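J.: test case, fold it:
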Amino acid sequence: MTVTTMDETNEEKKTGELPENEGNVITLVGEKSQLSEEVERKGCEEILAALNEDEKSRLSDEHMALRHLRAEKGDAKLAIKKLKKALQWRKEFGVDKIKNAFSKNGDQEMRSVMTLENETGKCYVRGYDKEGRAVFYMRPVLENTKEEINQMRQLVYHVERAIACTARKSGLEKFNIVIDYKGFRLRDAPPMSTSKHTLEILQDYYPERLHRAYMFNPPFIFRTFWNLIKAFVDPVTKQKIVFCHGKAGLVEMADKFDMSTVEDFTGGTAGELRAFDSQEYLASTPFDHTFDEA
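T.: I've put the predicted structure just below:
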């Protein structure tokens, strides 16, 4: 992990090192510090000191330790425990193999899995909010598979892609999720194990990454599904969930997004955008670009 100063944001630093000047300010681009500078600096030092060299080499980026520290409200010991678990998960789950499935030397089996999982367009990253955070769209009624592990690989691919797109576009840390529940029926609800697994990945392994989750067109029957899973949603994540109904939902979107760039089911003013093309998105579009990005 690198801890950067306000004027060193664009300088490359070796993973696991702290700047020599102990008076430097820890910062995440576009994010307000949740703790005092001293607490964050000392906490990050404690976390990095607790990692072995292999763990340090597997940090996803220079701010991973800081995000875990903030997620645990400054409790460095708990952050160390959670971070070590996340690093082990990334290794065992094969996050790098998932991310690189469509690179020149990508794993062919993983590529086949991702191609099948994505063929209906149930998940994709497209566009940004006004501040440059990528938008990860989910459309549950287009679910086409039943194998949980591969569905989770699909989730991780898109989380990683949304993060990469946001970083390239604006240098920010977080991304948005927009879920379209149009046509959702109770039989479309995923098994409880899948819902819990999804929440575990987002909350435990990607803390401080979600900006907002917008829920569009939730039918009355969705309340039954929500009542089943909300007990597993941590309080911080609950605060980020926005249920978008009618005009109030459109106002919420218009405040945060250029409405000419979002899908029509969110109130987009451009009508239907170009139809999603899974093959183009996976195989031809750079990983750090959203679909149909100019």
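
J.: CA atoms for contacts and neighbours, from now on please.
T.: Will do.

J.: run the chain-centre distance for the helix or strand hosting Glu109.
T.: Following DSSP states H and E, one finds Glu109 within helix 108-118. From the chain centre to the centre of helix 108-118 is a distance of 20 Å (CA atoms, centre = their mean, to the nearest Å).

J.: now do the buried residues in it.
T.: Met110, Arg111, Val113, Met114, Thr115, Glu117, Asn118 (16 or more other CA atoms under 10 Å).

J.: was I right to think the last one contacts Ser278?
T.: If I follow you right, that is Asn118. Yes - assessed by CA atoms under 8 Å, Asn118 is found in contact with Ser278 at 6.4 Å.

J.: can you map out the strands along the stretch 151-294 of the chain?
T.: 175-180, 210-216, 241-244 (DSSP state E, counting those that start in this stretch).

J.: winner for burial among the ones you listed?
T.: The highest average neighbour count among the strands of the stretch 151-294 of the chain, using mean count of other CA atoms under 10 Å, belongs to strand 175-180 at a mean of 23.

J.: which helices and strands sit right next to it?
T.: Other elements packing on strand 175-180 under the criterion 3 or more CA pairs under 8 Å, 6 or more residues apart in numbering; DSSP states H and E are strand 134-138, helix 148-169, strand 210-216.

J.: who are the packing partners of the last one?
T.: Spelled out, it's strand 210-216. When contacts are defined as 3+ CA pairs under 8 Å, 6+ apart, strand 210-216 sits against strand 175-180, helix 235-240, strand 241-244.

J.: so that strand versus strand 175-180, what angle?
T.: Relative orientation of strand 210-216 versus strand 175-180 (axes from the mean of the first three to the mean of the last three CA atoms, to 10 degrees): 10 degrees.

J.: what comes into contact with strand 210-216?
T.: 174-182, 202, 240-245, 265-266 (CA atoms under 8 Å, 6 or more residues apart in numbering).

J.: cool, the longest one as well?
T.: Outside helix 148-169, the residues within contact range by CA under 8 Å, 6+ apart are 95, 98-99, 113-114, 117-118, 123-125, 128, 132-136, 145, 172-175, 194, 197-198, 209, 287-290.

J.: how far off helix 108-118 does that helix point, in degrees?
T.: Using the same axes, to 10 degrees: helix 148-169 against helix 108-118 is 90 degrees.

J.: and the last one, by the same measure?
T.: Strand 210-216 runs at 40 degrees relative to helix 108-118, counting by the same axes, to 10 degrees.

J.: run this one through as well so I can compare:
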Amino acid sequence: MAEVAPESAMEQMKAAVEKLGSSTEGETEGDLTRFLVARSMDPKKAARMFVQWKTWRAEIAPLGYIPEDEVLDELGSQKIFLQGPSRSGFAVFIILARKHFAPKDFLQLKRFVVHILDKTLMSCEGHAEKGKEKIVAILDLQKISLANIDVRSLIAGFQTLQDYYPERLAKVFIVSMPLIFVGAWKIVSAFLSKTTLDKVQIVKSEEGRAAMLKEIGEETLPVEYGGSAKLVPLQDVKLNYLPATTG
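T.: You can find the predicted model right below:
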């Protein structure tokens, strides 16, 4: 396919969205561009992705966001921590896998993923260029047991990022991966795109920890990982929720 100029691709995408019975009204060109980039600047593929996102968003978050009182079981585990911005201005969140157990209510788990991602992205507004806010995640597997290994939830989390938050993931650091998790990670990896997998770094050495410190910054990275910050529970970070933005 011949290369399409960015301006032309944008107009073609908007037209394709209308042909699919939807609208891009209210969306910034910066947000729409992320769908184009995620689909290699193919206007029709980007339009389909956008319409799928819009339908999903209306179903998963009809209020425009996920209130805390709708994910209280997941919040109660205190397994997610939301730190300050990275050196690049990206939002940093941490998952303590040893505090996670397979949910009884899987729909709440999926809504919790959206709650995390929305709040994380909103927390870096003003630190990163508008429309280019991204996420850096740390998946901490220290001291996990078989009871904490939940392949289904991990796949759901990564697929939500891939399918509905295009161009939002900057990096995932997996730290302290034990042998009991290796098989599970192989299964999860099979569901991830190459683009996503290229952003995952398994930290195995001091060199890897140094790279994580350089990416995130000492003032944001918690002491547990070589920085100087304290872990901040997700629910302790107070933000003013706004109408939904595009992933």
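
J.: put one on top of the other, what's the TM-score?
T.: The TM-score (TM-score structural alignment, normalised by the length of the second structure) is 0.85; 235 aligned residues with a CA RMSD of 2.4 Å.

J.: sorry, back to before: of the helices and strands packed on strand 210-216 of the first structure, which is nearest Leu250 of the first structure?
T.: strand 241-244 (7.2 Å; CA to CA).

J.: can you give me the helices for the second structure?
T.: 6-19, 29-38, 43-60, 72-75, 106-123, 151-164, 179-189, 194-197, 206-216 (DSSP state H).

J.: on that earlier part again, now the strands of the stretch 151-294 of the first structure as JSON lines including distance to Glu72 of the first structure?
T.: Shown next, in JSON lines, are the strands of the stretch 151-294 of the first structure (distance: least, CA to CA, whole Å):
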{"stretch": "strand 175-180", "distance to Glu72 of the first structure": "20"}
{"stretch": "strand 210-216", "distance to Glu72 of the first structure": "15"}
{"stretch": "strand 241-244", "distance to Glu72 of the first structure": "20"}
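
J.: ok, which of the ones you listed comes nearest Lys230 of the first structure?
T.: strand 241-244 (11.0 Å).

J.: how about that closest one, aligned to which bit of the second structure?
T.: Aligned using TM-score structural alignment, strand 241-244 of the first structure spans residues 200-203 in the second structure.

J.: same deal with stretch 117-137 of the first structure?
T.: Using TM-score structural alignment, stretch 117-137 of the first structure lines up with residues 74-94 of the second structure.

J.: state the distance spanning the first to the last residue of that stretch.
T.: 14 Å (CA to CA, to the nearest Å).

J.: how far does that stretch sit from its chain's centre?
T.: Taking CA atoms, centre = their mean, the mean C-alpha location of stretch 74-94 of the second structure is offset from the chain mean by 11 Å.

J.: repeat for stretch 132-141 of the second structure
T.: 7 Å.

J.: pull the residues that contact it.
T.: For stretch 132-141 of the second structure, contacts defined as CA under 8 Å, 6+ apart pick out 30, 86, 89-98, 120-121, 124-125, 128, 167-178, 216.

J.: and if you look at stretch 62-80 of the second structure?
T.: So stretch 62-80 of the second structure is contacted by 57-58, 93-100, 108-109, 111-112, 114-115, 118, 233-235, 241-244 (CA under 8 Å, 6+ apart).

J.: derive a ChimeraX selection command for the buried subset of those.
T.: In ChimeraX, this line selects whichever of the contacts of stretch 62-80 of the second structure come out buried by 16+ other CA under 10 Å:
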select :57,93,94,95,96,97,98,100,108,109,111,112,114,115,118,233,234,235
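
J.: hang on, the earlier thing: now distance to Glu45 of the first structure too, for the helices and strands packed on strand 175-180 of the first structure, in TSV please.
T.: Below are these laid out as TSV (distance: least, CA to CA, whole Å):
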stretch	distance to Glu45 of the first structure
strand 134-138	30
helix 148-169	24
strand 210-216	25
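
J.: quick check: which of those is nearest to Gly74 of the first structure?
T.: Checking these against Gly74 of the first structure by CA to CA gives strand 210-216 as the closest, at 18.8 Å.

J.: so which of the helices and strands packed on strand 175-180 of the first structure comes closest to Phe232 of the first structure?
T.: Proximity to Phe232 of the first structure (CA to CA) singles out strand 210-216 among these, at 15.7 Å.

J.: got the angle between that closest one and helix 246-256?
T.: Counting by the same axes, to 10 degrees, strand 210-216 of the first structure lies at 150 degrees to helix 246-256.

J.: the second structure: matching residues for strand 210-216 of the first structure?
T.: The aligned range for strand 210-216 of the first structure in the second structure is 169-175, by TM-score structural alignment.

J.: after superposition, how close is that stretch to the first structure?
T.: With mean CA distance after the TM-score superposition for the first structure, stretch 169-175 of the second structure departs from the first structure by a mean of 0.6 Å once superposed.

J.: contacting residues around stretch 220-233 of the second structure?
T.: Contacts for stretch 220-233 of the second structure (CA under 8 Å, 6+ apart): 78-86, 209, 213, 217-219.

J.: for it, how far is the first residue from the last?
T.: With CA to CA, one end of stretch 220-233 of the second structure sits 14 Å from the other.

J.: ok now that stretch, how far from the chain's centre?
T.: 20 Å.

J.: and what of stretch 44-62 of the second structure?
T.: 16 Å.

J.: can you pull the buried residues of that stretch?
T.: Residues of stretch 44-62 of the second structure classed as buried: Lys44, Lys45, Ala46, Ala47, Arg48, Met49, Phe50, Val51, Trp53, Lys54, Arg57 (neighbour count, 16+ other CA under 10 Å).

J.: dump those into JSON lines; add distance to Ser193 of the second structure as well.
T.: Compiled in JSON lines, the buried residues of stretch 44-62 of the second structure are given as follows (distance: CA to CA, whole Å):
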{"residue": "Lys44", "distance to Ser193 of the second structure": "20"}
{"residue": "Lys45", "distance to Ser193 of the second structure": "16"}
{"residue": "Ala46", "distance to Ser193 of the second structure": "16"}
{"residue": "Ala47", "distance to Ser193 of the second structure": "19"}
{"residue": "Arg48", "distance to Ser193 of the second structure": "18"}
{"residue": "Met49", "distance to Ser193 of the second structure": "15"}
{"residue": "Phe50", "distance to Ser193 of the second structure": "18"}
{"residue": "Val51", "distance to Ser193 of the second structure": "20"}
{"residue": "Trp53", "distance to Ser193 of the second structure": "18"}
{"residue": "Lys54", "distance to Ser193 of the second structure": "21"}
{"residue": "Arg57", "distance to Ser193 of the second structure": "21"}
